[in-house]
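Undergrad: sequence first, then the predicted structure:
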Amino acid sequence: MARKKPKCPQLPCQPPRPCPSVATVFGTLVNAGAIVAAGVAALGRVPDPPVRLQRRLQALLGILTLALAFHVVWHGVWAVPGTFARTLGLAMLALVLGRWTGGWLKLQGRLNRLGQFAGRHLTVTLDQVGPSAWPQVFYAATVIFCLTPLAVVGPLLEALAEDRRALGLKALVDALATLSLARTRGPGVVLGAVPVLALQGTLTLGPAAARPALVGFHGDQVLCTTGGLLLLPVALVMLQVLRVRLADYLPAVIWAPLLAWLFHRP
């Protein structure tokens, strides 16, 4: 007798949803692929874009991130009729508590020290980079590609809303960084695609598996709205409008589902 294929848990009110698979992490695969492609292009002596074009691309990415932030927040607060005030209020409270938690943990300060660590390991030139120096360049690339707000918010949006646009923007940002770094620091930069796959894949598959439980108390809705609000300061930093301690706000993604559960009214 043929054995039945196991099914993912579904809520009665939700349409059938496939188990997490490779398609679930498509945005992360694109991100890692962009790093590899840009690295190969740089090592193949493809010239860097002119500085003026790079600045325009950064401004364009900032504008696109800002538009995406408003889009995610708008759809998040209106996802379930009658929950606008509750969803927006809980998302903003999650940001406040996240900022307090991040400040207490000194996340931005720790991230700044990691950035300085990356900078020290990227002071070598291509002539000085041999196989023995690849690990140092790899560690630095890991910091650059993984320790950013988009590396957290993007996978969450992909997992909970099947929205891969944030990861698409991150793929472009990482590709531009790789083009610049790989030419002077060698192939070790391309290896940064591996931790991107590991980190962002985990941050996608975990929430995707937990989504049926989150839906029961609208935790996915509050978490997506919080993610949209987190994209706003990211866009402002890209546009060089404000300098924001972005890392201090990241604990908001933990507070969001917790608050949704605490204030859930059956």
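TA: Looks like it arrived, so ask away.

Undergrad: only C-alpha atoms for contact and neighbour calcs from this point on.
TA: OK.

Undergrad: show me which residues of the helix or strand hosting Ala67 are buried.
TA: Following DSSP states H and E, one finds Ala67 within helix 51-77. Under the neighbour-count criterion of 16 or more other Cα atoms under 10 Å, helix 51-77 has 57-59, 61-63, 65-66, 68-70, 72-73, 75-77 buried.

Undergrad: just checking, what packs against that helix?
TA: helix 84-105, helix 165-185, helix 219-238 (3 or more Cα pairs under 8 Å, 6 or more residues apart in numbering; DSSP states H and E).

Undergrad: Pro212 is nearest to which of those helices?
TA: Closest approach to Pro212 among the helices and strands packed on helix 51-77 (Cα to Cα): helix 219-238, 9.0 Å.

Undergrad: next one: that closest one to chain centre, how far?
TA: On the basis of Cα atoms, centre = their mean, to the nearest Å, helix 219-238 sits 10 Å off its chain's mean C-alpha point.

Undergrad: in whatever helix or strand comes next after that helix, which residues are buried?
TA: Counting by DSSP H and E, the next helix or strand C-terminal to helix 219-238 is helix 252-262. Neighbour-count burial for helix 252-262 flags 252-253, 255-260 (criterion: 16+ other Cα under 10 Å).

Undergrad: ok so, going back, please identify the most buried of the helices and strands packed on helix 51-77.
TA: helix 219-238 (a mean of 25; mean count of other Cα atoms under 10 Å).

Undergrad: run the angle between that one and helix 84-105 for me.
TA: Taking axes from the mean of the first three to the mean of the last three Cα atoms, to 10 degrees, one finds helix 219-238 and helix 84-105 inclined to each other by 60 degrees.

Undergrad: packing partners of helix 219-238?
TA: helix 51-77, helix 84-105, helix 149-161, helix 193-215, helix 252-262.

Undergrad: can you put the ones you listed in CSV and add distance to Ala133?
TA: Listed next are the helices and strands packed on helix 219-238 as CSV, based on distance: least, Cα to Cα, whole Å:
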stretch, distance to Ala133
helix 51-77, 28
helix 84-105, 32
helix 149-161, 26
helix 193-215, 17
helix 252-262, 36
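
Undergrad: try this one side by side with the last:
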Amino acid sequence: MGTLCNALAVVLGGLLGMVLRGKFPLRVQEALMHTLGLVCVPLGLSMALKGGKFLALLLSLVAGGALGELLQLEGRLEHFSRRLEERLKTGAGTFAPGFLAATLLFCIGPMTIMGSLEDGLGKVPQILYTKSLLDGVASIALAASLGVGVPFSALSILLVQGSITLLARFIAPSISEAFVQEMTATGGILILGIALNLLNLKKIRVANLLPSLGFVAIFIRIL
């Protein structure tokens, strides 16, 4: 349900952006993003407080953050995005640049993974609902400048997030409730990092913290 909501938000936002071409001021975009950043703060806090093992949460974030920094996950993702965008822009017309830029923006990131896992594990997909708002606003701005390819990126969202959600549902019976709680708490900290980025308060390399979600499974068994 969360992925369908996300895809619909991108389609509607993209269509609206095409209608509003040249009429969507940058200051309005910034105001909307700051508002969504404020919304992410209570969401992240409520998720972070669901954990019952603070030490496991702390160690998971420390270990995951260290591994992510060593692997330079965020830098690699950004480099991959730029390279792919540059290749597809060459002689690609007007459709491909918009489709690619939107696909990379909406399908590569912490909220994509955390939200799809949350949805697949049978929880209320709060992260994907929040992501739907973010992507909807972003798709308005993208479509206003890049055109018709942007709303079609909803197909990429259905494919990527739908696959992760189905995988999570498949493995859900073998996942303990303790793991779900601590993974939710860890994800909440990452959402707070995204909030800081949206509010332009501090640049947090959130993608480098993604390995923390895997370390949770280890530390809840040890502690």
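TA: Ah, there it is. All of these numbers come straight from a predicted model, not from anything done at the bench.

Undergrad: quick revisit: out of the helices and strands packed on helix 219-238 of structure 1, which is closest to Leu232 of structure 1?
TA: Per Cα to Cα, nearest to Leu232 of structure 1 of these: helix 51-77, 5.7 Å.

Undergrad: and that closest one, how far out from the chain's middle?
TA: The answer for helix 51-77 of structure 1 is 14 Å, by Cα atoms, centre = their mean.

Undergrad: again, but for stretch 70-78 of structure 2
TA: 16 Å.

Undergrad: go on, stretch 199-217 of structure 2?
TA: Per Cα atoms, centre = their mean, the displacement of stretch 199-217 of structure 2 from the mean C-alpha position of its chain is 11 Å.

Undergrad: likewise stretch 184-199 of structure 1?
TA: 16 Å.

Undergrad: what stretch of structure 2 does it fall on?
TA: Taken onto structure 2 by TM-score structural alignment, stretch 184-199 of structure 1 occupies residues 145-160 there.

Undergrad: mind listing what the residue nearest to Ala161 of structure 1 when sequence neighbours are not counted touches?
TA: Excluding the flanking residues, the one nearest Ala161 of structure 1 by Cα to Cα, 6 or more residues apart in numbering is Cys224, at 7.3 Å. Listed by Cα atoms under 8 Å, 6 or more residues apart in numbering, the contact set of Cys224 of structure 1 reads 72-73, 76, 156-157, 160-161.

Undergrad: of the buried residues of helix 51-77 of structure 1, which is the nearest to Val215 of structure 1?
TA: Gly76 (12.7 Å).

Undergrad: quick one: the closest one from Gly89 of structure 1, how far?
TA: 12 Å (Cα to Cα, to the nearest Å).

Undergrad: and what of Pro212 of structure 1?
TA: 23 Å.

Undergrad: do Arg110 of structure 1 as well
TA: From Arg110 of structure 1 to Gly89 of structure 1 the distance is 29 Å (Cα to Cα).

Undergrad: how about Leu169 of structure 1?
TA: 27 Å.

Undergrad: residue in structure 2 matching His71 of structure 1?
TA: Per TM-score structural alignment, His71 of structure 1 is aligned with Ser46.

Undergrad: surely its match touches Ile189?
TA: No: using Cα atoms under 8 Å, Ser46 of structure 2 and Ile189 do not qualify as a contacting pair, with a distance of 9.8 Å.

Undergrad: Gly186 of structure 1 touches Gln128, doesn't it?
TA: No: counting by Cα under 8 Å, Gln128 is not a contact partner of Gly186 of structure 1; they are 9.6 Å apart.

Undergrad: circling back to that earlier point, need the buried residues of helix 252-262 of structure 1 in JSON lines with distance to Ala140 of structure 1, can you?
TA: Putting the buried residues of helix 252-262 of structure 1 into JSON lines (distance: Cα to Cα, whole Å) gives the following:
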{"residue": "Ala252", "distance to Ala140 of structure 1": "26"}
{"residue": "Val253", "distance to Ala140 of structure 1": "25"}
{"residue": "Trp255", "distance to Ala140 of structure 1": "30"}
{"residue": "Ala256", "distance to Ala140 of structure 1": "31"}
{"residue": "Pro257", "distance to Ala140 of structure 1": "32"}
{"residue": "Leu258", "distance to Ala140 of structure 1": "33"}
{"residue": "Leu259", "distance to Ala140 of structure 1": "35"}
{"residue": "Ala260", "distance to Ala140 of structure 1": "37"}
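
Undergrad: just the closest of those residues to Thr101 of structure 1, please.
TA: Ala252 (8.4 Å).

Undergrad: what is the equivalent residue in structure 2 for the closest one?
TA: Per TM-score structural alignment, Ala252 of structure 1 is aligned with Ser212.

Undergrad: got a list of what its match touches?
TA: Contacts of Ser212 of structure 2 (Cα under 8 Å, 6+ apart): 60-65, 186.

Undergrad: tell me who's in contact with the nearest residue to it once chain neighbours are set aside.
TA: Distances taken as Cα to Cα, 6+ apart put Gly64 closest to Ser212 of structure 2, at 3.9 Å, once the chain neighbours are dropped. For Gly64 of structure 2, the contact set (Cα under 8 Å, 6+ apart) comprises 208-215.

Undergrad: from Tyr249 of structure 1, how far off is the aligned partner of Ala56 of structure 2 in structure 1?
TA: Using TM-score structural alignment, the equivalent of Ala56 of structure 2 in structure 1 is Leu90. Separation of Leu90 of structure 1 from Tyr249 of structure 1 (Cα to Cα): 15 Å.
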